[in-house]
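> Sequence first, predicted model second:
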Amino acid sequence: MAENTKHRTPRRRGTRIALFALAGLVLVGAGLGGVAYWKLNGNIHSVDISGQLGTARPPASTGGAFNVLVLGSDSRSGANGGLAGGDTGDTARSDTAMVVHVNQAHTAASVVSIPRDTLVPRPACTGTDGKQVAAVRSAMFNSAYEVGGPACAVKTAEQLTGMRMDHFVEVDFAGFAALIDAIGGVDVTTTVPIDDRDSGLHLDAGTHHLGGDRALAFVRTRHGVGDGSDLGRIELQKEMVKAMLGQVGSLGLASNPVAMWKLGDKLTNSLTTDSDLASVSALVGMAQTIKKIGPDQLTMVTLPVAYAVSDPNRVVPKAADAQQLWAALRGDLAVPQAVLQDQPTNPAQTSPSDAATGTWSGTPSDTPSDGTATPSGGAGASARATTVDGGAE
């Protein structure tokens, strides 16, 4: 089913909320136009995606619709080093990847999470050292960022979806945690205990108010709840998005310039964007463009995938369903019902008995025509949980 919040957030004229976050997602308040000082502009880091990729790309979006690739980086550099467990050495990968499609009328958005261990063709890219990296037939989606940075990640996403990524937004661990603290933390509810030594998150069943570090652990947790898969973790990230939207909507930023400045400072410090989006005025302009989109107009899904026969710790797109999904978004249509009906359950919102067996929603387990195995929970799901090396990874 489409991921929608159960309670509509009251509309506030001074606060316009857009969803682009890790793992999730980044919040942009149009009210920040009142505090768009040079300092905030100087906070934002940018990457010249268009300059690096040139013209060999899908055509730019027309008619008002546009697409944004949102990445959460798992870099351990700087302030990221001690956050949320895991170890990637000296490299960084796209820990979270979401394609956000905003419709032509700017009245609805579809968010597609791409599991980071999805095996996809990776195009030739310029490496982070300036050397050429050859195309490969099958590589994990998150490896594109590792070998070639944001531009290679965008190029890989465009090849996978057939859509131009009109914008790019990235947030790292420290930026996400700081942003959560800036909005006063978030409330999340779990119907089962969460105990993950790798991410460091330990929660009893119930509702909890999480600060930045624990919110980051929540969106990175997978070992301590459900079947331990990355697909279940994506569902936790969707829940965090809802919690962030609700919390920002309750702040009353229009009448609280101190809170507005604090959020604006943390927000701009947390972002790396494409060159066209790298200013407060551009971010506020985007927020104004999508001001009619609230939780009830947001559809969040995970790319339909199946376990790879060649490697049970990896997944591959379910060809027919994935192609139907991308075709719908290219045509500015709603997410197909077949995709909505075959989504994983939230491992934190299941009954204890379901959590013990890793139950998934959707169709029963079968073997598609491409020879892959469809995840469906039960005893086999934990054995085939999507993993990569390193701690909370």
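Cool, the structure landed. Numbers count the residues shown, from 1 in each chain.

> rest of the way, CA atoms for contacts and neighbours
OK.

> which SSE is T107 in?
With secondary structure defined by DSSP states H and E, T107 is part of neither a helix nor a strand.

> Is there a neighbour count for it? I'd like the number.
Neighbourhood size, T107 [other C-alpha atoms under 10 Å]: 15.

> again, but for V136
11.

> just how off-centre is stretch 126-139 within its chain?
24 Å (C-alpha atoms, centre = their mean, to the nearest Å).

> what comes into contact with it?
Stretch 126-139 is contacted from outside by 118-125, 147-149, 152, using C-alpha atoms under 8 Å, 6 or more residues apart in numbering.

> go on, stretch 330-349?
When contacts are taken as C-alpha under 8 Å, 6+ apart, the neighbours of stretch 330-349 outside the stretch itself are 1-2, 65, 103-104, 110, 162-163, 189-194, 225-227, 231-233, 235-236, 299, 301-302, 304, 321, 324-325, 328-329, 355, 358-363.

> Mind giving me the ChimeraX select for the residues you listed, buried ones only?
Listed next is the ChimeraX selection for buried residues among the contacts of stretch 330-349, using 16 or more other C-alpha atoms under 10 Å:
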select :1,2,65,103,104,110,162,163,189,190,191,192,193,194,225,226,227,231,232,233,235,236,299,301,302,304,321,325,329,355,358,359,360,362
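
> thinking again about what came up before, name only those of the contacts of stretch 126-139 that count as buried.
Neighbour counting over the contacts of stretch 126-139 (16+ other C-alpha under 10 Å) leaves 118-125, 147-149, 152 as the buried ones.

> Redo these as CSV? Include secondary structure and distance to A243.
Listed next are the buried ones among the contacts of stretch 126-139 as CSV, based on DSSP: H, G, I helix; E, B strand; the rest coil; distance: C-alpha to C-alpha, whole Å:
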residue, secondary structure, distance to A243
T118, strand, 27
L119, strand, 30
V120, strand, 31
P121, strand, 34
R122, strand, 34
P123, coil, 36
A124, coil, 38
C125, strand, 37
V147, helix, 33
G148, helix, 33
G149, helix, 29
C152, helix, 31
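
> Pasting the second one now:
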Amino acid sequence: DSQPAATGEVTQALPPVVEPAAPVDLSESATQRRATLESRGQASPAEPAAAESAPADPAVSDEASGESRSGLLRRRRRPLEPTPNLTAAFEKVRAARRRPALEHSRQRATVARYTGRVLLALSCTLVLVGTGYMWNTKRGWDGSWNTTAAIDTNDPNIRNKGAQFGDETYLIVGTDSRAGKNAKIGGGDADTIEGARADTILLVNIPADRSRVVAVSWPRDLQVDRPECQQWDAETGEYGEDLYPAVGVKLNGVYAAGGPSCMVRTLTQMSGLNINHFIAMDFEGFEKVVNAIGGVNVCSTVPLYDYELGYILRRPGTKKLTGKRALNYVRARNISVEGNGDYGRIKRQQLFMSSLLRSTLSSDVLSNPSKLNRIVSTFIEYSTVDGVDTDSLIELANSMEGVDAGRVTFLTIPTSGTSMDGENNEIPRTEDIDAIFDAIIDDKPLPGEKKEQPAAKPSGTPGSAARTTKTATAGQTDATAQYPGNITVRVLNGSGEPGAATAVMNRLIAEGINVPGVADASKRREDTVVRYGSGEKDSAATIAKMFPGARIQEDRTVKAGVEVILGSQFQGVSTVASPPAPGSTVTVGQLPLANTNSDLPNDLSVTNAGDTTCS
């Protein structure tokens, strides 16, 4: 593993160096002297192209092939122009020396559907941070966009459309198509793996005042109700006969059956957002994109090992990933220290996109027109869009001048386990999903956002004393211990320690307590707290007695059972005690009612793009 550069510069990959048979001075001054001497020794002029073509590929040298220099001169003996102008040739040499080395082979079948996720990051990045200068230089590319029919701004499922006036909402989809060259990269072909599924789905909202960006990740196996659509042919991109509604299908299958239009309708039905832009990308350009951006930095506090892929990161710390290692980082789903399968993978994808976003915002990229042009060229070539063109991106980019990575927040759609019908669909938590998109539509604060906080009111301001009293005091309360089998607990990790929630889950299950799942808490905290909703105080107190120093707190956002949120003071699963005897009286610390300003759940998975904390 290579260590990160000491400076803020992005290190570029270099062409392979072949050891020459004899030392040769390749400096510009020496090259100019040799060219001048050779040209003056000739009597008649030749085609200038022959002179200019010589340095086109610096990675391969004639000397490395073993042929002597005198033999080379005899074989190349052609009449040259006296004192030719080699300026263009020198520029090609300089450019070639700066050019990142290309990957030497395609990814195998196992990397197939995951490369689209990295191109998805590219798509999101270009939407968010493209500069007006960059897009203005490419106005001529308008005719190069690959377009499709997807959006419907008159959909009756759009909620509170007036409140969304001026918002820009992008649906970005990474597909696993095997059509064309994708078969060579992904393995399989269009005959054995038909159609194109939505492997990664991201809904990005940019409000009218451009104060923030919210990107919501949707699990590909989410169980959804598909509305009436039209059948879609992924190979031709055309729509056909009617596609009847279906209940309880996988979200990624919606795209395969009904294409971009049906995916937009389905997510409009679930979110209420006015989706006015659509972008789909396949994975053919993955290698070129990774090389163009110079790699992506990721950080982990622990080594990451996947049961199928092996080591993702052998040592903790910051590493710059390119090629296959970057791909494995975003695709791994069997990392034991995470213990949450596909959601751990989604989290790593969000961290990867956040790092990519920060890299793109860096001066190394924004001040490098050549690099920007390569990235934009790839974006246009490997995407299919609706409601997206050069002019719209110029307008968006200009309106977002000065927006930094800290204003970009990634959320993940919450679920409540998998279906029992053999399909293993992720069951959506409908009320919590509604709360998320209500907050987005109404521009309400979201967990993890780095926005300027309003100044605190002076102590003499009416109402300030009441707020302080409400949140500052805590006391003791008595409760009756419950039977473990009657208690349902969700374990949320607010400690920042990887794997803590999974370890606690296993400990509680061993005591006969029902644990439907684990997740990261929306915010980190120091103390451990057990939150409960209506009628669950006794269950909360029973669980709190198992954790040293834990207190209970009523929270109206907890709809069922109780939630234990592990804080950084939690000393590990070895400190968890057995549950108290059922029917006994227990005394625990009681916190005041949770001061929640919205209906957002406590376990909402949040990633802020500006947060460089190693996790």
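Yep, that arrived. Remember, it's a predicted structure, so these values are computed and weren't measured experimentally.

> Got a TM-score for the pair?
The TM-score (TM-score structural alignment, normalised by the length of structure 1) is 0.75; 352 aligned residues with a C-alpha RMSD of 4.0 Å.

> who touches the residue positioned nearest the centre of structure 2 in this structure?
Most central residue of structure 2, judged by C-alpha distance to the mean C-alpha position with C-alpha atoms, centre = their mean, is Q350 at 3.2 Å. Under the criterion of C-alpha under 8 Å, 6+ apart, the neighbours of Q350 of structure 2 are 410, 607.

> In three-state terms, label it for me.
Each residue gets one of three states, and Q350 of structure 2 gets helix by DSSP: H, G, I helix; E, B strand; the rest coil.

> re earlier: can you redo the contacts of stretch 126-139 of structure 1 as CSV with distance to M260 of structure 1?
CSV is the format used below for the contacts of stretch 126-139 of structure 1 (distance: C-alpha to C-alpha, whole Å):
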residue, distance to M260 of structure 1
T118, 38
L119, 41
V120, 41
P121, 43
R122, 41
P123, 41
A124, 42
C125, 39
V147, 37
G148, 35
G149, 31
C152, 34
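
> which one of these sits closest to H45 of structure 1?
For H45 of structure 1, the nearest member of the contacts of stretch 126-139 of structure 1 is G149. The distance, counting by C-alpha to C-alpha, is 13.7 Å.

> can you pull the contacts of the closest one?
By C-alpha under 8 Å, 6+ apart, the contact list for G149 of structure 1 reads 127-128.

> And it? What does it align with in structure 2?
Residue mapping for G149 of structure 1 onto structure 2 gives G259, with TM-score structural alignment as the criterion.

> for M286 of structure 1, same thing?
Under the alignment (TM-score structural alignment), M286 of structure 1 maps onto L396 of structure 2.

> roughly how far apart are its match and V403 of structure 2?
Separation of L396 of structure 2 from V403 of structure 2 (C-alpha to C-alpha, to the nearest Å) stands at 12 Å.

> and if you look at F90 of structure 2?
Using C-alpha to C-alpha, one obtains 39 Å as the distance from F90 of structure 2 to V403 of structure 2.

> what number of residues lie near A338 of structure 1?
For A338 of structure 1, the neighbour count with other C-alpha under 10 Å is 14.

> before we move on, which element is it in?
Secondary structure from DSSP H and E places A338 of structure 1 in helix 337-340.

> Just the buried positions in that helix, please.
Under the neighbour-count criterion of 16+ other C-alpha under 10 Å, helix 337-340 of structure 1 has 339-340 buried.

> residue contacts, T9 of structure 1?
Under the criterion of C-alpha under 8 Å, 6+ apart, the neighbours of T9 of structure 1 are 246, 249, 294-295.

> secondary structure element for it?
Taking DSSP H and E as the definition, one finds T9 of structure 1 inside no helix or strand.

> okay, stretch 468-482 of structure 2 sits on what stretch of structure 1?
Mapped onto structure 1 using TM-score structural alignment, stretch 468-482 of structure 2 covers no residues at all.

> on that earlier part again, which one of the contacts of stretch 126-139 of structure 1 sits closest to V26 of structure 1?
For the contacts of stretch 126-139 of structure 1, the minimum distance to V26 of structure 1 (C-alpha to C-alpha) is 19.3 Å, reached by G149.

> Roughly how far does that closest one sit from Q247 of structure 1?
If you measure G149 of structure 1 against Q247 of structure 1 using C-alpha to C-alpha, the figure is 32 Å.

> And the strands in the stretch 101-250 of structure 2?
146-147, 168-175, 198-206, 213-218, 223-226, 229-233, 238-243, 246-250 (DSSP state E, counting those that start in this stretch).

> how big's the offset between the second one and structure 1?
In the superposition with structure 1, the average deviation recorded for strand 168-175 of structure 2 is 1.5 Å (mean C-alpha distance after the TM-score superposition for structure 1).

> How about the fourth one?
Average distance, strand 213-218 of structure 2 versus aligned residues of structure 1 after superposition (mean C-alpha distance after the TM-score superposition for structure 1): 1.2 Å.
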